[in-house]
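Undergrad: below is the sequence, then the predicted model.
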Amino acid sequence: MSALNRKQWCFITIIILSLSYLIAFFFPFKTALIFYKENTEQIAMFLPLDEGDTFQHIFTHSIHLTDVVEKYEVTHKNTIQQTEIIYEEFAIGMPANAQEGEAFTYEDGKYHIKNINQTFDQIKLRNGKVVSENRLVWGNNAQYQVYLNDYVQPGAWFTVKMDKVTLWQYLKGVRVHE
């Protein structure tokens, strides 16, 4: 091999390694439930989830001060499907009955609306400011729970949606963990 060929080989190797590095770090690879700050693309926090995974958003209602549980599932289209809502009191903002195809039940002192089939590309969510006890729950049998206040300020609001994160975002971002 002549010196010129070695230089060309080194140059090609450097280019291939550089491109591999860029692809590995900046190509979206992992789906996650991402909390974008307000109406931006700036990630406040994320929870790695896959198709079929479930999660819950639990918040304390600011009027009747009891917990409201919203249950969701990640669809095959990477959207968020609400499947159930559980609450203790009828008050402002709480449903009075189920819609067509849903089931309204009363179990263990709580109202349940089951079989909800509402799908969202995104959800606008505010972390409680007055009564700030919003929680994110996930895992088999809802085994993991975190308070949003451990990750974001009370009163902060987000656009929440399923999206993919890059390795760079995954390594530098605020990943929700148990």
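TA: Sure thing, it's come through.

Undergrad: okay, CA-based contacts and neighbour counts for the rest of this
TA: Noted.

Undergrad: what's the closest non-adjacent residue to the residue positioned nearest the centre of the chain?
TA: Closest to where the C-alpha atoms of the chain average out (C-alpha atoms, centre = their mean) is residue 33, at 2.5 Å. Nearest-residue entry for residue 33: residue 162, 4.6 Å, with adjacent residues in sequence omitted and distances by C-alpha to C-alpha, 6 or more residues apart in numbering.

Undergrad: surely the one you found and residue 75 touch.
TA: No. Checked against C-alpha atoms under 8 Å, the pair residue 162 and residue 75 is beyond contact range at 9.5 Å.

Undergrad: looking at these two, which one has more neighbours?
TA: When neighbours are counted by other C-alpha atoms under 10 Å, residue 162 comes out ahead of the other of residue 162 and residue 75, with 26 against 17.

Undergrad: contact partners for residue 75?
TA: Residue 75 makes contacts with 51-52, 81, as judged by C-alpha atoms under 8 Å, 6 or more residues apart in numbering.

Undergrad: top of these by neighbour count?
TA: Counting neighbours by other C-alpha under 10 Å, residue 81 leads the contacts of residue 75 with 18 neighbours.

Undergrad: so which helix or strand takes in it?
TA: Secondary structure assigned from DSSP states H and E places residue 81 in strand 80-87.

Undergrad: that strand: how far from the chain's middle?
TA: Relative to the mean C-alpha coordinate of its chain, strand 80-87 is positioned 14 Å out (C-alpha atoms, centre = their mean, to the nearest Å).

Undergrad: dropping in the other structure now:
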Amino acid sequence: MARSTKKWGTLTAIIFILIAALATYIFYPYHYILTFEKQRTGELLAYLPIEENRNFHIKYTHSVHLSEVVEYYQAIEGNIKPVKLVYEDTAIGMPSDAHGEDTFRMEDGKYIIEKSENATPFEELNLSVGQVRAEHKVIHNNQTYLLKNYVGAGTNVTIDAQTRSRWQLWKGVNMLE
């Protein structure tokens, strides 16, 4: 009788440990990602797995002068830090000089603003995904993701760097898949 009770106690402990491990696997937020959420509702539309302190870019065609713009960012400590801006025209909607400690230069016919190390990170980025010309793309690890394919053209999204659980990720579209 004592041997049977000990056997059930061991089995119960093993089951409890397996359930705790499974719950941790599903519910503990350990996936660092860029989220693309619908602005008004916060609905997770898509996400891109990214390592913390890693760079990504947003590339698009400017709607007025129809030239390429690339914005460089770093996902750091749950924020998005601007790193650099590269563009071809200083016309409508684009800066003609750097501010504060940032640097401004021209290289290979393109204007480049490099942000200082002291640049203030953003909690999130807000973006209206272009319907016609913009062709907003996110570039990470030499892979390009056309945003309208994941969130829809004309959608207003909030881009954020977050840690999420596997359970939370089941609600969105993994851009790597």
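TA: Alright, I've got the coordinates. Note that this is a predicted model, so its numbers are computed, not measured.

Undergrad: can you tell me the element the residue nearest to the centre of the first structure falls in?
TA: strand 30-37.

Undergrad: list the contacts of that strand.
TA: The list of residues contacting strand 30-37 of the first structure from outside it, by C-alpha under 8 Å, 6+ apart, reads 42-50, 156-167.

Undergrad: now with 10 Å, please.
TA: Strand 30-37 of the first structure has contacts (C-alpha atoms under 10 Å, 6 or more residues apart in numbering) with 41-51, 55, 74, 78-80, 122-125, 152, 156-167, 170, 174-176.

Undergrad: what of stretch 94-102 of the first structure?
TA: With contact meaning C-alpha under 10 Å, 6+ apart, stretch 94-102 of the first structure is reached by 61, 68, 83-90, 103-105, 111-117.

Undergrad: which ones among the residues you listed map onto strands?
TA: When strands are assigned by DSSP state E, the members of the contacts of stretch 94-102 of the first structure inside them are 68, 83-87, 103-105, 111-114.

Undergrad: contact partners for the closest residue to residue 28 of the first structure other than its chain neighbours?
TA: The shortest distance from residue 28 of the first structure to any non-neighbouring residue, by C-alpha to C-alpha, 6+ apart, is to residue 166 (4.0 Å). Taking C-alpha under 10 Å, 6+ apart, we find residue 166 of the first structure in contact with 23-31, 172-173.

Undergrad: the helix ranked longest in the first structure vs the second structure, mean deviation?
TA: Secondary structure of the first structure read by DSSP state H shows that its longest helix is helix 3-26. Plainly put, helix 3-26 of the first structure ends up 3.0 Å away from its match in the second structure on average once the two are laid over each other (mean C-alpha distance after the TM-score superposition for the first structure).

Undergrad: elements contacting that helix?
TA: For helix 3-26 of the first structure, the elements it packs on are helix 167-172, judged by 3 or more C-alpha pairs under 10 Å, 6 or more residues apart in numbering; DSSP states H and E.

Undergrad: which positions in the helix it packs on come out as buried?
TA: Of all the residues in helix 167-172 of the first structure, those buried under the rule 16 or more other C-alpha atoms under 10 Å are 167, 169-170.

Undergrad: contacts for it next, please.
TA: The list of residues contacting helix 167-172 of the first structure from outside it, by C-alpha under 10 Å, 6+ apart, reads 22-30, 32, 43, 45-48, 164-166, 173, 175.

Undergrad: average gap between it and the second structure?
TA: Between helix 167-172 of the first structure and its aligned partner residues in the second structure, the average distance after superposition works out to 4.4 Å, using mean C-alpha distance after the TM-score superposition for the first structure.

Undergrad: centre of the chain versus that helix, how much separation?
TA: 16 Å.

Undergrad: to which residue of the second structure is the residue nearest to residue 28 of the first structure aligned?
TA: Alignment note: residue 166 of the first structure maps to residue 165 in the second structure; criterion TM-score structural alignment.

Undergrad: could you do residue 55 of the first structure as well?
TA: That one, residue 55 of the first structure, aligns with residue 56 by TM-score structural alignment.

Undergrad: wait, a helix at that match?
TA: No. Membership of residue 56 of the second structure in a helix is not supported by DSSP: H, G, I helix; E, B strand; the rest coil, which gives strand.

Undergrad: was I right about it contacting residue 140?
TA: Yes. Look at residue 56 of the second structure against residue 140 with C-alpha atoms under 10 Å: they come within range, at 4.8 Å.

Undergrad: element containing residue 145 of the first structure?
TA: Of the helices and strands defined by DSSP H and E, residue 145 of the first structure is found in strand 144-147.

Undergrad: buried residues in that strand?
TA: 145-147.

Undergrad: after superposition, how close is that strand to the second structure?
TA: Comparing strand 144-147 of the first structure with its match in the second structure after superposition yields a mean distance of 1.4 Å (mean C-alpha distance after the TM-score superposition for the first structure).
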